[in-house]
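# next come a sequence and a model predicted from it.
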Amino acid sequence: MTASPQRTDRIDSLDVLRGFAILGILVMNIQAFAMISQAYLNPTLGGSMTGMDFWIWVVSHVAFDSKFLALFAALFGAGMVIMAERAEAAGDTPWRLHRRRMGILALIGLIHAYGIWFGDILFIYAVIGVIAFAFRRASIRRLLVFAALFYAVPVIVGLAMTGMFYIMPGDEYDAMVQAYWQPSVEAIAGQQEAYRSGWFGQMAQRVPDAATLHVLALPLEEGWRVLALMLAGMAALKSGLLTGAWSAQRYAAAGLLGAGIGLPIVIAGVVFNQATGWEMKTSLYLGALFNHLGAPLVTLAWVCGALIVLKRGLWPSLLGRLRAVGQTALSCYLLTSVLCVTVFYGHGLGLFGQADRVDQLLIMFAVWAVLLTVAPAWLRRFEMGPVEWLWRWGVKGRKPALRRKAATG
């Protein structure tokens, strides 16, 4: 299949990486669609952790967990720099346009989180994007320094919370275990019943699940992590890393370095959690820090590998499809949620809590196939994704052209 029609104002490598990120994010998100929310943090709730179940989780965790969310956040940060430069070149006020972009994105994220799927990242990106935009003119060195400082905050929080677990009264600790780590049989059945019910019935579970992310995870951990990665993405853009400006040899060296350091750190986390029996006091924060520290390095390896493939012109058909997904990333991200909740939630097939990790993997591949088919087909007829079109209309205040003009000769 030929690649989707190219627009001259786009950077090819960013579109391919964005499409790659959309697919990679689903490797872990499929678990959050299919199982109770605590099973994402405590995988012992989501399967036997033996045989094929165990190895699917290990590969997903080591190679994908947080790695593609990191890539997506970095690309979001890079996009801010590009948008600001284009706004200035057009005589617009970048800050004014950015505020409107983030405001509309926040609204889309809230609708997504509370109306479709609680695991939305768009609202968090919109909130943090307002802060990150202030750093867009910083040098590469300053961006990396601030990124490192912000990325260290979840480490401090994690160590503090781990210490707190060891000194808090036993009854308080047990209550936290039931709430965040090992819910009772009745609580698990309640979540399953809620998500297997109709859309209105799901609200009783979806609203608190989404609110937990927004009220607790955003200010304590996820917001700092996302901010750091957005700044790292700005630095990566300015350095030429994300634009394909490096040589294949330099990408290979950086990728091997990232994998050589990052993968052992993440694997050490798996060994640590297995050895400590997946107790909340050791695994919820302390055990998760291994992946937090190793994930950006593994992400670097993925990015370098993808850009080597792009520079060498390998797999052009697949790259064309990934490029199309990247050009319609917002629409494809939301379409992924619609497809997955239709499979797992009660207003669809109602498979929530019934699909093991093998089944989840097969469903994920099916969703990938839909995205890689629909996105190129859409772009053959239209200039941008449908949600991107609405977003741009809201930001610019005038309706942009959607249908692609037929070529004349």
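Alright, I've got the coordinates. Remember, predicted model here, so these are calculated numbers, not experimental data.

# all contacts plus neighbour counts: C-alpha atoms, from now on.
Fine.

# how close does the spatially most central residue of the chain sit to Leu23?
Here the mean C-alpha position of the chain is nearest to the C-alpha of Leu69 (Cα atoms, centre = their mean), at a distance of 3.0 Å. With distances defined as Cα to Cα, to the nearest Å, the gap from Leu69 to Leu23 amounts to 10 Å.

# then Phe76?
The value you get for Phe76 to Leu23, if Cα to Cα is used, is 16 Å.

# one more: Leu307?
Distance, Leu307 to Leu23, by Cα to Cα: 16 Å.

# here comes the other one, which I'd like you to weigh against the first:
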Amino acid sequence: MFLLGFYAGKKQLLKEVTTHLPFFRKMAVWGLSTGLLAGLAYAYFKMETDLGTPTFESVLAMALNAFGGPLLSLGYVSTILLLIHTERMKRCAKWLASVGRMALSNYLMHSIIAALLFHSYGFALYGKVSIWQGALLSLAIFAIQIPLSIAWLNYFRFGPFEWLWRSLTYLKWQPFVNPNQLTDQRT
């Protein structure tokens, strides 16, 4: 994987993604198809043979796993790069940018809400909801965090914990209020 990343850096594939879209299309199709086939073959051999015993099938399974994983990763990365460059995803990225700028604050908020929902000092839902219900709860929390992050960043430069982290890093209190808000209040 390191060598693939090194190659991408040398060829500057990620610097101008739009000029390399045909390459990423090929890599998405090739990486996903061969990676999935290798993964399925590995899963088959893993179920049918003892991988601890050095047989032809076990060595082949290990080789499929060793080559299939990086190919699948290449396919995933290429697919994500292609999706990011669609108009629909560009609109979604604007929404998600605020969540990313407040990643630490959102992570801590998500953790606190989940702790209150699942631990005994809160609603004690642990063991009472299925995995799917828990995943839906997590998605609901995230969906609420999107507009909260957008609204917060309309007034402030950083999330509260990002601001604290930055202030501690520079050993100096950083400006907290969004400069646009300061000019709006003066007029």
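Thanks, I have the structure now. In this text, all values refer to a predicted model and were calculated from it rather than measured experimentally.

# give me the TM-score for this pair.
The TM-score (TM-score structural alignment, normalised by the length of structure 2) is 0.69; 173 aligned residues with a Cα RMSD of 3.7 Å.

# returning to what we had before: hmm, the residue nearest to the centre of structure 1 is touching Ala21, no?
Yes: under the criterion of Cα atoms under 8 Å, Leu69 of structure 1 is in contact with Ala21, at a separation of 7.2 Å.

# could you find the counterpart of Leu139 of structure 2 in structure 1?
For Leu139 of structure 2, the equivalent position in structure 1 is taken to be Phe365, counting by TM-score structural alignment.

# which residues are common contacts for Leu69 and Leu23 of structure 1?
With contacts defined as Cα atoms under 8 Å, 6 or more residues apart in numbering, no residue is adjacent to both Leu69 of structure 1 and Leu23.

# run a quick neighbour tally on the nearest residue to His110 of structure 2 once chain neighbours are set aside.
Of all residues not flanking His110 of structure 2 in the chain, Ile141 sits nearest, at 6.8 Å (Cα to Cα, 6 or more residues apart in numbering). As a burial measure, the neighbour count of Ile141 of structure 2 was computed by other Cα atoms under 10 Å and equals 16.

# with Leu32 of structure 2 instead?
Residue neighbour count, defined by other Cα under 10 Å, stands at 23 for Leu32 of structure 2.

# that one and Leu72 touch, don't they?
Yes: in this structure Leu32 of structure 2 lies within contact range of Leu72 using Cα under 8 Å: 5.2 Å.

# now Phe352 of structure 1. Nearest residue, chain neighbours left out?
Phe344 is the one closest to Phe352 of structure 1 (Cα to Cα, 6+ apart), at 4.5 Å.

# tell me the counterpart of the one you found in structure 2.
Counting by TM-score structural alignment, which is the criterion used here, Phe344 of structure 1 corresponds to Phe118 in structure 2.

# which ones are touching its match?
Phe118 of structure 2 sits next to 124-126 when contact means Cα under 8 Å, 6+ apart.

# distance of Leu14 of structure 1 from Ala324 of structure 1?
Counting by Cα to Cα, the separation of Leu14 of structure 1 from Ala324 of structure 1 is 11 Å.

# so those two - more neighbours on which side?
Using other Cα under 10 Å, the more surrounded residue of Leu14 of structure 1 and Ala324 is Ala324, with 32 against 22.

# dump the residue contacts of the residue nearest to the centre of structure 1.
Contacts for Leu69 of structure 1 (Cα under 8 Å, 6+ apart) come out as 21, 25.

# what's the helix or strand for it?
Leu69 of structure 1 is part of helix 67-89 when elements are defined by DSSP states H and E.

# what range in structure 2 matches that helix?
The aligned range for helix 67-89 of structure 1 is empty, by TM-score structural alignment.

# just how off-centre is that helix within its chain?
With Cα atoms, centre = their mean, to the nearest Å as the basis, helix 67-89 of structure 1 stands 14 Å off its chain's centre.

# following element in sequence after it, please.
For helix 67-89 of structure 1, the following helix or strand on the C-terminal side (DSSP H and E) is helix 94-115.

# next, the angle helix 67-89 makes with that next one.
Here helix 94-115 of structure 1 runs at an angle of 150 degrees relative to helix 67-89 (axes from the mean of the first three to the mean of the last three Cα atoms, to 10 degrees).

# so for helix 94-115 of structure 1, what gets flagged as buried?
By neighbour count, with 16 or more other Cα atoms under 10 Å as the criterion, the buried positions of helix 94-115 of structure 1 are 94, 97-106, 108-110, 112-115.

# map Gly103 of structure 1 onto structure 2.
Mapped onto structure 2 by TM-score structural alignment, Gly103 of structure 1 lines up with nothing.

# ok, Gly103 of structure 1 to Val207 of structure 1 distance?
Counting by Cα to Cα, the gap from Gly103 of structure 1 to Val207 of structure 1 is 21 Å.

# highest neighbour count among the contacts of Phe118 of structure 2?
Within the contacts of Phe118 of structure 2, neighbour counts (other Cα under 10 Å) peak at Leu125, which reaches 16 neighbours.

# these two touch, right, it and Leu117?
Yes: look at Leu125 of structure 2 against Leu117 with Cα under 8 Å: they come within range, at 6.0 Å.

# wait, a helix at the match of Leu139 of structure 2?
Yes: counting by DSSP: H, G, I helix; E, B strand; the rest coil, Phe365 of structure 1 falls inside a helix.

# tell me the spacing between it and Thr162 of structure 1.
According to Cα to Cα, Phe365 of structure 1 stands 37 Å off from Thr162 of structure 1.
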